[in-house]
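Novice: Any chance you could fold what I've pasted below:
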Amino acid sequence: MSKEIWHKRFIYARDHLCLYPAPEPLPRTRKFWLVMGLIALAVLVFCVFYISYLTTQQTAFQTNAEDFGIMDQAIWNTIHGHMLHQTICTSLGDTNCVGPAGFVRFAIHFEPILFPISLLYFIWSDPRVLLVLQTVVVALGAFPAFWLARLRLRNEWLAGVFALIYLIYPAQLQASTDEFHAVTMTAALLLFTLYFMYTRQTLWFFVFALLSMACKEEIPIVVATFGLWSLVFQRRWRSGLAVVVVSILWFVVTTKVIMPHFSPTGQALLSTRYNGAGGSGSLLQQALHPLTFLHTYLFDASHRAYIHDILAPAGYIPKPHGGGLFYLPLLAPWILVMATPSLLINLLSTNPQQYSGLFHYNAEIVPVIIFATIESLVVVRWLTHVGLAAITRHREAQNRPFAHLLSAEGLLRRPQVVSLVLISLLTLAVVFSSLRTDYYFHGQLPFSISFQWPQTSAHTDLAQRFLAMIPADASVSAQNKLVPHLSHRESIYMFPYADGQNSQKEGQAEYILLDVTGDIYPYFESQLYTHEVKKVLASGQYGIVAAQDGYLLLKRGLAAPAILSSPTTSAGQQHDLDALLFNLPTSFCSNIYVPQSEIQNPLHVDFKQPDGQKLHLVGFQVGASSPFSRTNGYGTLTTYWRVDSSVKTPIQLQILLKGSDGREYLTSTDMPDLSWCPAQTWQPGSLVRLTSRTFNLQKSSIPNGLAQMSITLLPQAQTSSTIMDVQARLPVQVLNAPVTVIANQNTNALQLMPITIVN
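Specialist: Next up is the predicted model:
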């Protein structure tokens, strides 16, 4: 057989094996521009809403040191001569707290896109510019989602719905509202990459591939899978292979040369996340035991829940008795496979946040899911046509009565109509599924259960006064929520790092700024946080510059505050730090005093102290919904007290839940105001507000069903082992209260309201 014949057969086979030839263009009709206009309007609404939401979070002190403060400091330092230098870390748990001098960010993540982003600081030197940029870039991803869906589905209206699906997709919204991360922008950049890859626009394919890879060190592996896909399914040998080679070289140079070079330890500082679950050896060692490996990283409940949380919004058919029957994107596994690198990076990490379905870790997965969902509808359309054609042939072959009616005029002869109706219904189902997930699962849409618009207050406004007292070139150790407002400096730390209570005195901060009423991260227990603050005050190294409304500004070298009371341990040799009472300015506790008009749910209940004095509860407010979820429900309790005379005995307040089984369950004793402004310091003739820290029931064994939220008062000296001693509680008497507020004389517990506990 001649070479020409073989060559012709090869060309024929090649053409017929090409699954994704160059797409046939569609005319830009009036319908196209109408849908484009609607998408542009949706993008504008998205930008206005989320820019307002995120920048208000910053104004309301609801952003965090990790990672917003980190990103801001690294970018600000770059334009001030210190390339991507950062000093912020969590000294209680991070592996990157290698020293107070800090390090170049490339030791953690390789994000060269931050260099051009830093130029924005010459226009507006404010961390909010990062939130604006990220929101706009992410929103623009709606356009390639529309263009790609239009070419595949050949329908402008269905394609326009996919632009909406992208904008409301839960994983995208989780990433977009998780402050600022360069990798979040890949939600849009990779969608542009996929679109230009599919339409064979090589130059723009490379441009957006490079922009995507510049966002994080792992993205080159994602882009490499795009190149492999193009090579296999589009037969674009040169461009596909070039993308693969460039991506792999980028990844190797980044992880083996650049990041180790900038790391103080010689390896990427976050690489310990992949040393094996629970420190049980390397991933390679665990992979030698495949069953254990699969159970650990794929089949256990948390990892399976992660897969569900990522895929379910794109279309999920549940089984009648629980569990999942099918995820729509699985109809296009040859598309979904491009998400494998990102999924593995998250599933194999020892950091549970990466497989929680929350935060920014899934931004690069969203474009692949959008493409896979579009392609699944293409598969459904093809299957519909094939199925109807087969049914038609079968009926005609059987020569059944009335078959000619079905064949000539029935739906069997109009597969386009049937398939259009079917994929339209499936598209609407994806919209519904995304909205449903947004509603229930930590959603970031205005109607979501957990969504709250950030609020400023007189307390947050006061923070600006304390920030202004700190010199611009001073080193500062500040509380989590305060760091992003102080991060325009070379040395900024998250308390307790650099507070002088360690061996690295050269890294001691000049100033310490705290808000004892605010978020105490990286601590999760108030007792540990309070202990560390009191340790700083007792060290004699810092004195008070200003104190008001729970804010405390300390400066190294000033005279330390005097200790008013100094209980000792049982050995009588050293101070019991937790019981120390310092001579702080009276303005420090100004936050607990409120006017009569602020009291919620007024009542009159007396608690009798051992010396005969009474504490008067005059109002309360429960910040928890009913039903209350034990898995993701959070609540607070605020109580209001009238002070007639000086209180001599320190007290503590318990929040209890009496379960449907009749037992009492301790919910919280975490009242930060009592740690710093104990009852014996309350001013006679005042009204005092006490608010608990947020509590949950994740570690509680309380049964589902109706429970009663109650409070008790008892002496502060009561230990944790005897804290549930009923005899130690102060007697309670209800003088005037709603019918739901009842005093149990047998347990001295005051029932405030019923609440239903659910899973």
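Novice: C-alpha only now, for contacts and for neighbours.
Specialist: Fine.
Novice: Name the residues that touch stretch 133-153?
Specialist: 23-26, 36, 39, 43, 46-47, 50-51, 156, 158-164, 166-167, 176, 180, 182, 184-189, 191-192, 195, 370-371, 374-375, 377-378 (C-alpha atoms under 8 Å, 6 or more residues apart in numbering).
Novice: To compare with the earlier structure, here is another sequence to fold:
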Amino acid sequence: MLSLEDLETWLSQKLAKRDRSEIILYLSIITYVVVFSSLTIVRHYAFKTRAWDLGIFTQSLWTTSFAGRFFYHTCELMVNPSGSFFGVHFSPILFFVLPFYRIFPTVETLLIIQALVLSSAAIPIYKLAKEYIGYRVVSLIFALTYLAYPATQYVNWYDFHVQIFLPLFFSFAIYYLFKERWPKYFLFIFFALMCEEHVAIITFFVGIYVAWKYREQIISAVRRKGPVERKLFVPFITMVISVIWYWFTLWQRNTFFPTNPAALEVFLGSANFTILGAKNPLEIPLLIVLRPLNALQALAYDGHLKLLYLFVLFGPLALFSFKASSLLIPTISWFGFSLISQTLAHHVLGHQYETYVIAFISAAAIFGLRKTFLKKQGLKDISGSLKKLVVCSFIFLVTISPLSPLITTLFPGYASIQIGEHERLLYEVLALIPTNASILTQDNIFPHVSHRVEAYVVPYIFLDSGIRELAIDFVSQTMDKVEFILVDNKTDPTSTSLIHSLLETKPPQFTLIVTEDNNTILLYQRKT
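Specialist: Model prediction:
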């Protein structure tokens, strides 16, 4: 049987001037990109993508590229009257995506970019492990573990988000932090900040971690009151930049893209924290101190799911992250938010939020294993730890990955992909709508019609919120100006029911011109 030492020797051999381990890494990334971009594209064809959030990005990028608007989308006009995505999130990273989308203005472009960017974080993870553990076999295992990591795959599975850049940027920032190459460290911190305004809270905690890392030198410098090494200013600079950046993002939103005052509480997410009583996420730390019993009640809400959430984030890495727990300091803000929140999406896989912590969990696992390696001083001595890591990664991959047969069986509406007669009929109906016509439709159809300025969606996410009446009024007013209405009662009975109820209250403005699949697909056209 091939020993780890033999495998290490084989991986170190050159092929086309590259270590075999690097070639395997790049081939693994390519395989990941092909698999996940293909599956998510098919998922889109199966009408499993949504206005929130793929449709938001396709319309924002299209209107910027071809309609002279500034990242304009219509999905949240009742909350964000400007329509600019920058009225919801400050994400200048989109300017890097924009040229690619302008050249290839399709949904497929975004889904391929997403798979490529997410998988590319395996490169700095590989470099970090190789630099600080020293063996190619260990580095490759960590890189492959990242690609097999369920949290990574679920982010990839769910539409498109600007947060996909965070594992890549944070992993490089961590790598250059340990290398003490400060210009590159700050470059990737800056790139991370460009993704979304809440990242500034994460980077502030990165600054706290750096201060902890250099705590002895900082204390010594304070005591001797002499010259201070430049690196000891890094944590302070990181925290100051984070505070200034966050303030700037709020200023630009309030100045140029103000939120509808009637929807401000919903926009700030107060419904997520009714037990704690927070009206704004920034109030959470103070209220945890002032209302500890409420905080415990909020923590216990969905307590079993929150424990499971932590398990599926740390379990695939065999809990090694806890052996270097100080590297988890930057995750405090996200876990403090998600574990106090009453919103299910904040403490289950299947959304973009895990991108805030993936890089730190992975880096902590690398340095956790490094502690074991330093104690035992040999590749053979840590073989048991490596086997544990591989086994845990494999078990979680085959049981909870979105590609797992178990998940597709238990959650077919989310994970399974099927393009049947219903979907084919829906495409035939879509083909009847002129490409420049104004249209109101539902969540899962919107990404297919979002390449126009006047595409609108029934804002179902607000129908169970404090602005329900505002959302219904928006739909009613939109119906008065669009040329077409397309609904599918099979996949979205809520939106279909709302449209029908509003049609009954209005003078006859629309004609039902197409009905398919036992009256589940309905296309209305405004009367001329």
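Novice: Need the TM-score between these chains.
Specialist: Remark: TM-score between the superposed chains equals 0.81 [TM-score structural alignment, normalised by the length of structure 2]; 473 aligned residues with a C-alpha RMSD of 2.9 Å.
Novice: Sitting in strands, which of the contacts of stretch 133-153 of structure 1 do you find?
Specialist: Among the contacts of stretch 133-153 of structure 1, none falls in strands (DSSP state E).
Novice: Quick one: buried ones out of the residues you listed?
Specialist: 36, 39, 43, 46-47, 50-51, 156, 158-164, 166-167, 176, 180, 182, 184-189, 191-192, 195, 370-371, 374-375, 377-378 (16 or more other C-alpha atoms under 10 Å).
Novice: taking these one by one, which sit in helices?
Specialist: 36, 39, 43, 46-47, 50-51, 156, 158-164, 166-167, 176, 186-189, 191-192, 195, 370-371, 374-375, 377-378 (DSSP state H).
Novice: How about the contacts made by Phe188 of structure 2?
Specialist: By C-alpha under 8 Å, 6+ apart, the contact list for Phe188 of structure 2 reads Phe169, Phe170, Phe172, Ala173.
Novice: Which residue in structure 1 aligns with it?
Specialist: Correspondence of Phe188 of structure 2 to structure 1, assessed by TM-score structural alignment: Phe208.
Novice: Name the helix or strand for its match, please.
Specialist: Remark: Phe208 of structure 1 resides in helix 202-213, with elements defined by DSSP states H and E.
Novice: follow-up on the earlier one: let's have the contacts of Phe188 of structure 2 in TSV, adding distance to Thr259 of structure 2.
Specialist: Output for these, formatted as TSV (distance: C-alpha to C-alpha, whole Å):
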residue	distance to Thr259 of structure 2
Phe169	30
Phe170	30
Phe172	35
Ala173	33
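Novice: neighbours of the closest residue to Phe172 of structure 2 other than its chain neighbours, just the number please.
Specialist: Counting by C-alpha to C-alpha, 6 or more residues apart in numbering, Phe172 of structure 2 lies nearest to Pro124, which is 5.5 Å off, once chain neighbours are set aside. Neighbour count for Pro124 of structure 2, taken as other C-alpha atoms under 10 Å: 23.
Novice: now do His289 of structure 1
Specialist: Around His289 of structure 1 there are 10 residues (other C-alpha under 10 Å).
Novice: Need the counterpart of it in structure 2.
Specialist: Aligned partner of His289 of structure 1 by TM-score structural alignment: Arg291.
Novice: Who's the closest spatial neighbour of its match, skipping the chain neighbours?
Specialist: Leu276 (7.2 Å).
Novice: So that neighbour is in contact with Leu287, correct?
Specialist: Yes: judged on C-alpha atoms under 8 Å, Leu276 of structure 2 makes contact with Leu287 at a distance of 6.9 Å.
Novice: Could you check which of these two is surrounded by more residues?
Specialist: Neighbour totals were compared for Leu276 of structure 2 and Leu287, and Leu276 leads with 25 against 15 (other C-alpha under 10 Å).
Novice: Confirm that one sits in a helix?
Specialist: No: looking at Leu276 of structure 2 with DSSP: H, G, I helix; E, B strand; the rest coil, it is coil, so not inside a helix.
Novice: average distance between the one helix or strand Gln297 of structure 2 maps to and structure 1?
Specialist: Assigned by DSSP H and E, Gln297 of structure 2 falls within helix 292-300. Following the fit onto structure 1, the mean deviation recorded for helix 292-300 of structure 2 is 2.7 Å by mean C-alpha distance after the TM-score superposition for structure 1.
Novice: tell me which residues in that helix are buried?
Specialist: Asn294, Ala295, Ala298, Leu299, Ala300.
Novice: Would you mind measuring from the third one to Leu308 of structure 2?
Specialist: Spelled out, that is Ala298 of structure 2. Separation of Ala298 of structure 2 from Leu308 of structure 2 (C-alpha to C-alpha, to the nearest Å): 16 Å.
Novice: same check, this time on the second one
Specialist: Per C-alpha to C-alpha, Ala295 of structure 2 is found 19 Å from Leu308 of structure 2.
Novice: swap in the fourth one?
Specialist: According to C-alpha to C-alpha, Leu299 of structure 2 stands 13 Å off from Leu308 of structure 2.
Novice: Just the closest of the contacts of Phe188 of structure 2 to Leu319 of structure 2, please.
Specialist: Ranked by distance to Leu319 of structure 2 (C-alpha to C-alpha), these are led by Phe170 at 20.3 Å.
Novice: Can you tell me what the closest one aligns to in structure 1?
Specialist: In structure 1, Phe170 of structure 2 lands on Leu190 (TM-score structural alignment).
Novice: mind listing what its match touches?
Specialist: Leu190 of structure 1 neighbours (C-alpha under 8 Å, 6+ apart): Phe208, Ala209, Ser212, Glu364, Pro367.
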